[in-house]
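# quick one: sequence plus predicted model below, questions after.
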Amino acid sequence: MTMASPARPAPEELVTVIITTSPTPSAPSTELLEQIAASFRKHCASLIHCRVIVVLDTYDHVSKKPRLKKGHVTPDSAAKYADYKANAKRLILKEYSSTERPYGTGDLVKAQEKAEFGSGAAAYASQDNAVVMNITTTKDGRVTFVEPVQRLGFGLAVRSALRMTVTPYVWIQQHDWALVTDIPLGPLLQIMQQHKAPPSAEQEDKENNEILPEAVRPPVEYVCFPSIRMMEYATSDHVMLYPALRALTQLHKQNFTVQSESEDGTAVTSRVPLTPLFLWHDKPHLASTSHYLNQVFYSRIAIQRGAFIEDTVGHLARDEMKQGKWNRWACWLYYPDEGKHLCLRHLKGRTWRGVEAELAAKLEYMRLNGLDVNVQVPN
């Protein structure tokens, strides 16, 4: 009798979605998050069935002129942000509720944690260097909200969520990027499980008890998805101007092949195109939880409060990759149609004011310039 192979875990059992959000001009509207959820349902439905951690970051200063990347908001934005957080919670609870039992306010359990950070500056010597975070989680652990009392910034927001993650993989999602094409999440997870980073440049093949060079089985620990600026990345100046990066691309760029079964038991072969990526990007990506914590957040001073990963550790990673140490980071870019296929659309969260406000501004511009403002307003 042939033994049936064990069932492969579903993507929602392996992945936690981490969403980071912060003050935006469109608050208290949740239109940005709604567009993300809609893109998940259309292009990668498993992401709506995963565990989710939402970091509702805050601001540092109230000032006349907004500088959202620096944590500066206007008095009007500050007043609206509390409502935005309440609206965002209701939206996420609705989106991630099961059809059998929707989440209610009674499902949330409260706790507190701290996000510590470090600095070599003498000015911080006498400070605790930790931000208190208020945590609320559904009793089944599937939905978690993180609300820091001080601004974390993207880097510490991600690290804080990673430390609460119980799944081996995470999907990192900023609040203003939407999917515009189907993402093969299941096959990507299979590839990542089969190509984990070895402790050295060589890795043991347990089936044949042989040592395989990295060129045969390159590690896959992080997969980013192409935005407009990353189209045809493998032949862009980001790669072609550097001999080491050109060589790594030529060596590793490939179609990975994975086998799976359809619902009726039919064998399915998937080919997933990936090319080496030479920067740890902040835009939506899939990554190993342990690799993230060990490689990016290797110490409490790896990321300062308010900093972005891409602007700090990301450039450290790129410098090491130029020296041939790409396998330490194991970063890849999903690369359908030789990089000509767009996967992400930027929703411009720092400037977009919401559908109604954008339409009002457009009509006012037309009025001031003597243009016909008798246009049909969409419902």
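That came in fine, so what should we check first? Numbers count the residues shown, from 1 in each chain.
# alpha carbons only for contacts and neighbour counts from here, please
Fine.
# and the gap between Trp226 and Lys283?
For the record, residue 226 is Pro, not Trp. Separation of Pro226 from Lys283 (Cα to Cα, to the nearest Å): 9 Å.
# in terms of neighbours, single out the busier of these two.
Each of Pro226 and Lys283 has its neighbours counted (other Cα atoms under 10 Å); Pro226 has more, 24 against 18.
# tell me how many other residues crowd the nearest residue to the more buried one once chain neighbours are set aside.
Nearest residue to Pro226 in three dimensions, chain neighbours excluded: Cys343, at 5.4 Å (Cα to Cα, 6 or more residues apart in numbering). Using other Cα under 10 Å, Cys343 has 25 neighbouring residues.
# my read: Cys343 touches Arg229, true?
No: assessed by Cα atoms under 8 Å, Cys343 is found out of contact with Arg229, at 11.2 Å.
# that older thread, the residue nearest to Pro226: what's it in contact with?
Residues in contact with Cys343 (Cα atoms under 8 Å, 6 or more residues apart in numbering) are Leu179, Val180, Thr181, Asp182, Phe225, Pro226, Ser227.
# second structure follows, compare the two:
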Amino acid sequence: MSQPQSQPSHAHDLLTLIITTSPTPSAPSTELLSAILVSFRKHCPDLTACRVVLVIDTYDHIASAARLKKGHVTADGAQNHEAYKENAKKLILHEFSQDRDGYEDDEDENENENDDDDGHVLLVTEGDAEYGSSAYAQQTNAVPLTITRTKDGRISFIEPLQRLGFGLAVRSALRLTETPYVWIQQHDWSLIYDIPLAPLLTIMQESEAVESESEPDYDYGSESRRRQTVTVPVKYVCFPSVRMLSYATSDHVMQFPALRALTNLYKQNFSNPTAQAGASKIPLTPLFFWHDKPHIASTEHYLSQVFPNRVAMLRGAFIEDTAGHRARTEMKDGQWKKWACWLYYPDEGKQLCVRHLKGRTWRGAEGELEQKFEWMRLNSLAS
């Protein structure tokens, strides 16, 4: 595998962290986001030195009962979300605005310049997130965005006037991204295992050199063939949740001869290019889906594969519900290399790496404790 001509020496030169957040029962508290940041510091500290884009999505309707996946909040929820937006921005500014060599001010004469309460100089611009068909003149199908960023470009906030949904939130952030890779992070998935970010990024860089190589001849119906050492593109790496443990031998793979064959051919321990001799290798197995849970991906690949045009993602839609199923269908038809999705696979798939905190129901530490005591009270009355 050939070495790229020029490699930045740090992960923060290669990757932008994109965090998406939206109304939650725990608002206006930022405990949920704080838990994610704590998990970064513990299990992937390189992330805290990266550029960050926080997309703060909003709601569609105020209703008598909250249905957050549908964009419905209560009147109290709407009020709490307004306070949450300000609290979330303050948290990210505090965590990511530390001075670091190598960044220069990035000014634009068309931007408005404001100072926040803590003295950060923020540049404000406007944008749009277009979606759906534009066939009819009376349909603009675009959500206005307010984009706020620090002068060094290290921190950006995207606030839509209407609800975007996860898919359009990610695409809006990708369009601001200047690094070749992104880490996509929903606000309620925490890391629980160390992630080798720098080695993974180098593997992805090196795989660019073999992107144009043709698929080797392989009889997918014969799984007894001896495994080859092959070079393949690595465009997307997901981190396993509880439902993805032992993925390579799960029904998602084993029930399909073509997917079993691809796993047998490509599953491998990649050399760790950033470590000394004898260091642990990086285990990856082919993944036959594009998940929304925490993952690293090529920025260009994301835009071209998931968002090839404005009709590819509807407002309010999730990526795995749309592009994810399209990707799996094409992979089962022999086009896995087109998507080049992988799963980080420590301990042969037995090691959990991320945990879902269930942001749509989580009410914060205090709220969860109150709910627990209420359940105990009701159980005691029933007994």
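Ah, there it is. Values in this document were obtained by computation on a predicted structure and should not be read as measured data.
# next, format the contacts of Cys343 of the first structure as TSV and append secondary structure.
Formatted as TSV, the contacts of Cys343 of the first structure follow (DSSP: H, G, I helix; E, B strand; the rest coil):
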residue	secondary structure
Leu179	strand
Val180	coil
Thr181	coil
Asp182	coil
Phe225	coil
Pro226	coil
Ser227	coil
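# pick out the most distant pair among those.
Among the contacts of Cys343 of the first structure, the pair separated by the greatest distance (Cα to Cα) is Asp182 and Ser227, at 13.9 Å.
# quick one: which of these two has more around it?
Taking neighbours as other Cα under 10 Å, Asp182 of the first structure and Ser227 compare with Ser227 leading, 19 against 13.
# how about that one, what's its match in the second structure?
In the second structure, the residue matched to Ser227 of the first structure (TM-score structural alignment) is Ser241.
# pretty sure Pro283 of the second structure is touching Tyr266, no?
No: counting by Cα under 8 Å, Pro283 of the second structure sits too far from Tyr266 to count as a contact (10.9 Å).
# ok, how many other residues are close to Ala244 of the first structure?
By other Cα under 10 Å, the residues close to Ala244 of the first structure number 17.
# report the contact partners of it.
With Cα under 8 Å, 6+ apart, Ala244 of the first structure has these contacts: Met321, Lys322, Gln323, Gly324.
# wait, which of those is closest to Ala7 of the first structure?
The closest of the contacts of Ala244 of the first structure to Ala7 of the first structure turns out to be Met321 (Cα to Cα; 37.0 Å).
# in contact with the closest one, which residues are there?
Residues in contact with Met321 of the first structure (Cα under 8 Å, 6+ apart) are Ala244, Leu245, Phe278.
# again, but for Gln304 of the first structure
Phe117, Gly118, Ser119, Gly155, Leu156.
# filter those to the buried ones?
Phe117, Gly118, Gly155, Leu156 (16 or more other Cα atoms under 10 Å).
# what do we get in the second structure for the last one?
Residue mapping for Leu156 of the first structure onto the second structure gives Leu168, with TM-score structural alignment as the criterion.
# for its match, give me its contacts.
Neighbour list for Leu168 of the second structure: Ala129, Met313, Leu314, Arg315, Gly316, Ala317 [criterion: Cα under 8 Å, 6+ apart].
# before we move on, what about Pro283 of the second structure?
Neighbour list for Pro283 of the second structure: Lys267, Gln268, Asn269, Phe270, Tyr344, Tyr345, Pro346, Glu348 [criterion: Cα under 8 Å, 6+ apart].
# again with Glu82 of the second structure
By Cα under 8 Å, 6+ apart, the residues touching Glu82 of the second structure are Pro28.
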